[in-house]
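Sequence first, predicted coordinates after that:
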Amino acid sequence: MNLDRDLVSPEPEGDERAIEAALRPKRLAEFIGQARVREQLSLVLESALRRNRPPDHVLMSGGPGLGKTTLAMIIAAELGAPLRMTSGPALERAGDLAAILSTLAEGEVLFIDEIHRMARPAEEMLYLAMEDFRVDIIVGKGPGATSIPLDIAPFTLVGATTRAGLLPAPLRDRFGFTAHMDFYEAAELEQVLYRSARLMSVDLPADGAWEIARRSRGTPRIANRLLRRVRDFAEVRAEGVVTREVAATALDLYEVDAEGLDRLDRAVLGVLLRRFGGGPVGLSTLAVAVGEEPETVEVVAEPFLVRQGLLARTPRGRVATAAAWTHLGLTPPPDAFGAAAVATLFDDT
């Protein structure tokens, strides 16, 4: 297991889902962050309750660890309805989906995580189910096959996806409400940490919460994971109090720096700057240089580095920005990517 990589991965690791369940808010009023989504969703749910009808189908998009599954659970709780959970990769055949849809109770909430990864036959069956609350069951094969329509109870589908662009337009258009989950600001993550600390009985002063929040890559799941690791450090070496100094020392030990970069992130930038002069460098070459698979560099490290403005993807390859040079304590050359914009900014001031 790559401990330092797992620490800042937005994907749940090992038995983390059970730990997360204890920290999840149960109601919309308890959910921290995503203010616009919360307000819009509250209107959708309140309107449905007043009309005594299931609300429109809901699609939530955004990176892992931002609260999509939590909101699906909250939707069911606010409606007072049962929740059925599955995932796109689990729906390999239309029959898999039909088995679920045919047993839904009226008003039940069906949550499909990673909905963009459903198999095409199941996806096409879902079109009709979402629109007309009906599925067509095919009996037999070949010329003798017949289609038997089966009515299903009105339900609400909540779909979650980390890659909204992969959803086909016919499926996307059938959702009545679409919400995009943004990355969190440090101040919002501080509130998440305060709540988690209360539930975990952790002594977390304001300066300690701020130190953890700013290293959490804008993701509540990572913030809670870092809190647990810092708590362990504090209990063993700092009398259990998570001050700023304790949090900083603990996270430095786990190789998560002040901007949330871990060992792999810094290795990518270090190789790009010191060995290739800032780039451009092809993905495969960069991956070999850091001793990782190309997919690991592209999927795990690059998104955060690009979002932080430390790395740029160009047609010729990966290029380090002027901010990357500065982050590693190096002087950016005059022709560094983004250096002109930085120089112009200082000239204007």
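Alright, I've got the coordinates. Numbers count the residues shown, from 1 in each chain.

From now on I want contacts and neighbour counts done on CA atoms only, so please keep to that.
Fine.

element containing the residue nearest to residue 254 when sequence neighbours are not counted, please.
Nearest non-adjacent residue to residue 254, counting by CA to CA, 6 or more residues apart in numbering: residue 4, 6.1 Å away. Using DSSP states H and E, residue 4 sits in helix 3-7.

returning to that earlier point: so what's the residue nearest to residue 254 up against?
By CA atoms under 8 Å, 6 or more residues apart in numbering, the contact set of residue 4 is 254-256, 262-263.

among those, which ones are buried?
Neighbour-count burial (16 or more other CA atoms under 10 Å) applied to these gives 254-256, 262.

related to what we said a few turns ago, so how far is the helix holding residue 4 off the chain centroid?
16 Å (CA atoms, centre = their mean, to the nearest Å).

what do you get for stretch 244-260?
Centre to centre, stretch against its chain (CA atoms, centre = their mean), the figure for stretch 244-260 is 22 Å.

same question, stretch 87-95
Relative to the chain's own centre, stretch 87-95 is displaced by 21 Å; criterion: CA atoms, centre = their mean.

picking that back up, looking only at the helix holding residue 4, what residues are buried by neighbour count?
4-7.

With stretch 104-111 instead?
Those would be 104, 107-111, for stretch 104-111 by 16+ other CA under 10 Å.

Please compare the first structure with the one that follows:
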Amino acid sequence: MDEDTTAEYGVSSEDWDRALTAAEATELERKAEAGIRPGKLDEIIGQGRVREQIGLILEGARHRGTPPDHILLSGPPGLGKTTLSMIIAAELGVSLRQTSGPALERSGDLAAILTGLEANEVLFIDEIHRMARPAEELLYTAMEDYRVDVVVGKGPGATAIPLELEPFTLVGATTRAGLLTGPLRDRFGFLGQLEFYSEGELEAIVHRSAAILNVGITDDGAVQIAGRSRGTPRIANRLLRRVRDFAQVRAGGTITEAVAVEALHLYDVDALGLDRLDRAVLTALVKTFNGGPVGPKTLAVAVGEQPDTVEEVCEPFLVRAGLLARTPRGRVATDAAWHHLGLRPPSAEGLFRSGDA
């Protein structure tokens, strides 16, 4: 940096060099974070069945020289639906257009996107079950006939003008497949259900992500992170980043078992993967309501959260972990919940136990 430039911006050459170094480091970090997402089907860890099925669909489409059938991906958040949509476009060598169901409030919103698609492009609609009905009905003819009917005018004089679309592939993603209407679901050529990941698969994901982020990690450290990730790669990568921060600041940069345990304890993530809110729900259920049954709204008030948050964020994992049961009378803590909190479950007759039907 020359003296004139130094004087103009009021910084020294040393400060400018440090700023460039910081900018370069930030760019490398951004690329590393983006690189955590697999870029090809064969880079995906887990989801073997769905991966093989999609691979056959894409290979068949390449042989025929036509766009593949429309694909619907369903499953809980964080399992890789968005990543799969990106990979589908990359494997086909075409661009990916992204939008979400809540953003498509009017049919015109969707029509503008569809008419702008180029031949064979992939359109990804996240949370497709939340799309407004007018937009959904417009999508029917677009998916089947590559055509949209735009209505011009109002009342008796209204006219429908058909607009031809370029062939495209729709990839829809949903966390609530049961909320999709039958006509929309039936227009997808393939329905892929993504499953939760095993701890072994999550350990492999943690090792892969740690290598990309250039952070040292032992096998035992990866086991600790994977075991608290709720079967979800997104959570595994999030926990890895937080443990990385702890390791780099307080533990010499390498993630060992002890470092991972201490870091995750600091971030309120316990041995089963429960966070502060999960434990608050269990604690209220056990200590305030003596294990239940208690209604979800009452339970939400007890922990100071909205009922939707408790039902949609906390309960699915607590039920899957065998700590909470949903019964007709309300929510009930299982024996495992009492033990997890370090308490002895009451032995009164009629108490719901985890082995009951």
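All right, it came through fine. Computed from a predicted structure; not experimentally measured.

wait, which of the buried residues of helix 3-7 of the first structure is closest to residue 162 of the first structure?
Nearest to residue 162 of the first structure among the buried residues of helix 3-7 of the first structure, counting by CA to CA, is residue 6 at 18.6 Å.

There's contact between residue 134 of the second structure and residue 106 in this structure, I believe.
Yes: contact criterion CA atoms under 8 Å: residue 134 of the second structure and residue 106 qualify, at 6.1 Å.

For residue 296 of the second structure, which residues are in contact?
With contacts defined as CA under 8 Å, 6+ apart, residue 296 of the second structure is in contact with 307, 310-311, 330-331.

mind checking what it lines up with in the first structure?
Using TM-score structural alignment as the criterion, the counterpart of residue 296 of the second structure in the first structure is residue 283.

any idea how far residue 202 of the first structure is from its match?
For residue 283 of the first structure, the distance to residue 202 of the first structure equals 42 Å [CA to CA, to the nearest Å].

picking up where we left off before, kindly indicate which of the buried ones among the contacts of residue 4 of the first structure lies nearest residue 211 of the first structure.
Of all those, residue 256 has the smallest distance to residue 211 of the first structure: 11.3 Å, by CA to CA.

so what's that closest one closest to, chain neighbours aside?
Sequence neighbours aside, residue 262 is the residue nearest to residue 256 of the first structure in space, at 4.6 Å (criterion: CA to CA, 6+ apart).

Which residue in the second structure aligns with that neighbour?
Under TM-score structural alignment, residue 262 of the first structure pairs with residue 275 in the second structure.

do the same with residue 177 of the first structure
Residue pairing (TM-score structural alignment): residue 177 of the first structure is matched to residue 190 of the second structure.

can you tell me what part of the second structure stretch 87-106 of the first structure aligns to?
Stretch 87-106 of the first structure corresponds to residues 100-119 in the second structure, going by TM-score structural alignment.

From one end of the matching stretch to the other, what's the distance?
Using CA to CA, the two ends of stretch 100-119 of the second structure sit 21 Å apart.

quick one: that stretch to chain centroid distance?
Relative to its chain's centre, stretch 100-119 of the second structure lies at 23 Å (CA atoms, centre = their mean).

Kindly report the same for stretch 191-200 of the first structure.
Relative to the chain's own centre, stretch 191-200 of the first structure is displaced by 20 Å; criterion: CA atoms, centre = their mean.

Tell me the residues of the second structure aligned with that stretch.
Using TM-score structural alignment, stretch 191-200 of the first structure pairs with 204-213 in the second structure.

buried set for that stretch?
Going by neighbour count (16+ other CA under 10 Å), the buried part of stretch 204-213 of the second structure is 204-207, 209-210, 212-213.

quick one: the aligned residue in the first structure for residue 91 of the second structure and residue 148 of the first structure, what's the gap?
Aligned counterpart of residue 91 of the second structure in the first structure: residue 78 (TM-score structural alignment). Distance from residue 78 of the first structure to residue 148 of the first structure, counting by CA to CA: 35 Å.

Which one's more surrounded, those two?
residue 78 (15 against 11; other CA atoms under 10 Å).

wouldn't the more buried one be in contact with residue 44 here?
No: using CA under 8 Å, residue 78 of the first structure makes no contact with residue 44, being 11.0 Å away.

Report how many residues lie close to the counterpart of residue 232 of the first structure in the second structure.
Residue 232 of the first structure maps onto residue 245 in the second structure, with residues paired by TM-score structural alignment. The number of residues packed near residue 245 of the second structure is 16, by other CA under 10 Å.

before we move on, what SS does residue 245 of the second structure have?
Three-state call for residue 245 of the second structure (DSSP: H, G, I helix; E, B strand; the rest coil): helix.

Relative to residue 268 of the first structure, how far out is residue 66 of the first structure?
25 Å.

Aligned counterpart of residue 53 of the first structure in the second structure, please.
Residue 53 of the first structure maps onto residue 66 in the second structure when the alignment is built from TM-score structural alignment.

Check the secondary structure at that match for me.
coil.

ok, now how distant is it from residue 86 of the second structure?
Counting by CA to CA - residue 66 of the second structure and residue 86 of the second structure are separated by 19 Å.

Can you pick out the residue with more neighbours from the two?
Shown here are residue 66 of the second structure and residue 86; by other CA under 10 Å, residue 86 has more neighbours (24 against 14).
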